[in-house]
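[1] here is my input; please provide its structure:
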Amino acid sequence: MVKVGDKFVERFHVSKLVYEGFISVFGDYHQLHTDAEYAVARGFQSKVMHGNILCGFLSYFVGMCLPISEVIILSQEIKFRRPVYLNDELVLEVVVQDVHDSVNVVEIVCKFRNLVDKMIVASAKLSLGITSDQKEI
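    Next comes the predicted model:
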């Protein structure tokens, strides 16, 4: 069960396994993500991790961490604010913004923070549909 104002926190590590797994599955070998010299020449510290790795973390959070057993992502809007690098530790902060009982929809807002400098690297808003007949919200 969730209600407006509920807060959740989850930690994620952008490990070599996550990075290589993303590339292996999706085949995105763009130089910004795979060539440190290329990325540095464009003003970054090193290779920039794929933004959609964070989308994968959101999917994991919704499917595995929320106390709602039958849920599906209806929509998702994410804004990438700062680059994420290999081995960054991220904290995902989630707040339930709204619950629409009449249509079985929950809206959440999310922020990814880099654990080292506490800066927000991405923010997101998701609408979630509750897929069961039972009211869990």
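[2] for the rest of this, base every contact and every neighbour count on C-alpha atoms.
    OK.
[3] flag every buried residue along stretch 44-52.
    If you call a residue buried by 16 or more other C-alpha atoms under 10 Å, then stretch 44-52 has these buried ones: 44, 46-51.
[4] repeat for stretch 33-46
    33-34, 36, 39, 44, 46.
[5] widest-spaced pair of the residues you listed?
    Across the buried residues of stretch 33-46, the longest distance by C-alpha to C-alpha is 12.5 Å; it joins Thr34 and Phe44.
[6] follow-up on the earlier one: closest one to Thr131 out of the buried residues of stretch 33-46, please.
    Of those, the one sitting nearest to Thr131 (C-alpha to C-alpha) turns out to be His33, at 36.3 Å.
[7] contacting residues for that closest one?
    Residues near His33 by C-alpha atoms under 8 Å, 6 or more residues apart in numbering: 39, 47-50.
[8] so after the one helix or strand it maps to, what's the next helix or strand?
    Element membership for His33, per DSSP states H and E: helix 31-34. Sequence order places helix 36-41 as the next helix or strand after helix 31-34, per DSSP H and E.
[9] what packs against the next helix or strand after that following helix?
    Note on helix 36-41: by DSSP H and E, the next helix or strand toward the C-terminus is helix 52-60. Under the contact criterion of 3 or more C-alpha pairs under 8 Å, 6 or more residues apart in numbering; DSSP states H and E, helix 52-60 touches helix 16-26.
[10] quick one more, to check against the first:
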Amino acid sequence: MQSEISFAEIAVGMQFSYGQTITDADIKAFSGISGDKNPVHMSDEYAEQSRYKKRIAHGLMSASYFSAIFGMKFPGPGCVYVAQSLKFLRPVYIGDTVNAIVTVTAIDEAKRRVFFETVCKVKNKNVISGEAEIYIPLSK
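    Down below sits the predicted model:
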């Protein structure tokens, strides 16, 4: 997945994506890393009684796919996350394929900052929306 794009090559409208199918193992691993063991993520019995009727993935797990794009694909290694806003719109279930998409909306050349619209989709429906700001180091 690794790709590198120089700061000079970045243009408004550029778009990159990353997709991953959510598994039970992913949810358990994220729970261990984050410390979030909410039973709506971890317990079938609990989740069946919830408004979702089955276990849901952690929202921040799906949102972390933006980091995969920024750090590995676009703009690539060396960039630094500065800010991210998130709005969680729909649940993500085990077996769903989450497609994270970032689109360049603005560039601040003086500060070497790039601004993005960020969205995660499942079956072409938005499950997360937001905005991100990334700093691009001089080496790029």
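[11] what TM-score do the two superposed chains give?
    Superposed pair, TM-score by TM-score structural alignment, normalised by the length of structure 1: 0.87. Supporting alignment: 132 aligned residues with a C-alpha RMSD of 1.5 Å.
[12] quick revisit: from the chain's centroid, how far away is the helix holding His33 of structure 1?
    Helix 31-34 of structure 1 has its C-alpha centroid displaced from the chain centroid by 20 Å (C-alpha atoms, centre = their mean, to the nearest Å).
[13] which residues does Asp88 of structure 1 contact?
    13-15, 114-115.
[14] which of the residues you listed tops the neighbour count?
    Within these, most neighbours by other C-alpha atoms under 10 Å means Asn114, with 22 neighbours.
[15] do you know how far that one is from Val91 of structure 1?
    Distance, Asn114 of structure 1 to Val91 of structure 1, using C-alpha to C-alpha, to the nearest Å: 6 Å.
[16] so Gly63 of structure 1 sits against Val71, correct?
    Yes - if you go by C-alpha atoms under 8 Å, Gly63 of structure 1 and Val71 touch, sitting 6.9 Å apart.
[17] which bit of structure 1 covers stretch 48-66 of structure 2?
    On structure 1, the counterpart of stretch 48-66 of structure 2 by TM-score structural alignment is residues 40-58.
[18] residues in contact with that stretch?
    12, 18-19, 22, 32-37, 39, 80, 83-86.
[19] of all those residues, which comes closest to Ser123 of structure 1?
    Phe80 (6.8 Å).
[20] neighbours of the alignment partner in structure 2 of that closest one, just the number please.
    Aligned by TM-score structural alignment, Phe80 of structure 1 pairs with Phe88 of structure 2. Per other C-alpha under 10 Å, the neighbour tally for Phe88 of structure 2 reads 17.
[21] can you check the one 10 residues further on too?
    Per other C-alpha under 10 Å, the neighbour tally for Val98 of structure 2 reads 26.
[22] map it onto structure 1.
    Looks like Val98 of structure 2 aligns to Leu90 there (TM-score structural alignment).
[23] which residues does Gly63 of structure 1 contact?
    69, 71-72 are the contacts of Gly63 of structure 1 under C-alpha under 8 Å, 6+ apart.
[24] at 7 Å what do you get?
    Val71 (C-alpha atoms under 7 Å, 6 or more residues apart in numbering).
[25] assign a three-state SS to it, would you?
    Under the three-state scheme (DSSP: H, G, I helix; E, B strand; the rest coil), Gly63 of structure 1 adopts helix.
[26] ok so, going back, separation between the match of Val98 of structure 2 and Asp6 of structure 1?
    Leu90 of structure 1 is 20 Å from Asp6 of structure 1, where distance means C-alpha to C-alpha.
[27] and what of Asn87 of structure 1?
    29 Å.
[28] could you do Gly63 of structure 1 as well?
    Distance of Gly63 of structure 1 to Asp6 of structure 1, given as C-alpha to C-alpha: 17 Å.
[29] now Asn52 of structure 1
    Asn52 of structure 1 sits 25 Å away from Asp6 of structure 1, going by C-alpha to C-alpha.
[30] tell me, how many residues neighbour the equivalent of Ile108 of structure 1 over in structure 2?
    Aligned by TM-score structural alignment, Ile108 of structure 1 pairs with Phe116 of structure 2. For Phe116 of structure 2, the count of nearby residues is 22 (other C-alpha under 10 Å).
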